[in-house]
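K.L.:
Provided below for reference: sequence and predicted model.
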Amino acid sequence: MRFNSSIFQIDATPRRADGEYMAHARISCNRDGEARQDIYVSGDLAGFDMREDAIRFATDWAMEWLERRYG
């Protein structure tokens, strides 16, 4: 799942490990038509049984991260 705005994108696609979906987030930006650049890649945030829970957790985490830094 990707959250898109005019500047920031959140990729919250979980990875599968040891029977769990590991939530993590890649935050990137695209400014002035330049190629997309990663500005932050989290480590594993938490493990979930359901893929959708991992996506929701990582997306919420990334949106809070962006709000604290660029609010």
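P.N.:
Done, it's in.
K.L.:
Please make it C-alpha for all contacts and neighbour counts, starting now.
P.N.:
Fine.
K.L.:
Tell me who's in contact with the residue nearest to the spatial centre of the chain.
P.N.:
Closest residue to the average C-alpha location of the chain: Ala25 at 2.6 Å, with CA atoms, centre = their mean. Listed by CA atoms under 8 Å, 6 or more residues apart in numbering, the contact set of Ala25 reads Ile10, Asp11, Ala12, Thr13, Val41, Ser42, Gly43, Ala58, Thr59, Trp61, Ala62.
K.L.:
Now a ChimeraX select for only the buried ones of these.
P.N.:
Applying 16 or more other CA atoms under 10 Å to the contacts of Ala25, the buried members can be selected in ChimeraX as follows:
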select :10,11,12,13,58,59,61,62
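K.L.:
Put this next to the previous one:
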Amino acid sequence: MHFNSSTFQIDPTPRRADGEYMAHARIVCRLAGGGEPDVHMSGDLAAFDLREDAIVFAKEWAIAWLEARFG
């Protein structure tokens, strides 16, 4: 699952570890002018029993992170 815009791409795909889904987000910020994109990796945010819960958490975290930095 990916959130796409012309500037940002969020990949909230969780990883499976010890029977749980670990929420994390990969955020790619494309620069104007076509330079190398800036990539931010959240690291593990939280563990969930349900994959969908991990996706929702990571996506919400990434959107809040972007809003805090870019308005």
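P.N.:
Received, thanks. What you are looking at is a predicted structure, and each value in this text was computed from that prediction instead of being measured.
K.L.:
TM-score of the superposition?
P.N.:
Once superposed, chain against chain, the TM-score is 0.90 (TM-score structural alignment, normalised by the length of the first structure); 71 aligned residues with a CA RMSD of 1.6 Å.
K.L.:
In JSON lines: the contacts of Ala25 of the first structure, plus distance to Arg68 of the first structure and secondary structure.
P.N.:
Shown next, in JSON lines, are the contacts of Ala25 of the first structure (distance: CA to CA, whole Å; DSSP: H, G, I helix; E, B strand; the rest coil):
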{"residue": "Ile10", "distance to Arg68 of the first structure": "15", "secondary structure": "strand"}
{"residue": "Asp11", "distance to Arg68 of the first structure": "18", "secondary structure": "strand"}
{"residue": "Ala12", "distance to Arg68 of the first structure": "18", "secondary structure": "coil"}
{"residue": "Thr13", "distance to Arg68 of the first structure": "22", "secondary structure": "coil"}
{"residue": "Val41", "distance to Arg68 of the first structure": "16", "secondary structure": "strand"}
{"residue": "Ser42", "distance to Arg68 of the first structure": "15", "secondary structure": "coil"}
{"residue": "Gly43", "distance to Arg68 of the first structure": "18", "secondary structure": "coil"}
{"residue": "Ala58", "distance to Arg68 of the first structure": "15", "secondary structure": "helix"}
{"residue": "Thr59", "distance to Arg68 of the first structure": "14", "secondary structure": "helix"}
{"residue": "Trp61", "distance to Arg68 of the first structure": "11", "secondary structure": "helix"}
{"residue": "Ala62", "distance to Arg68 of the first structure": "10", "secondary structure": "helix"}
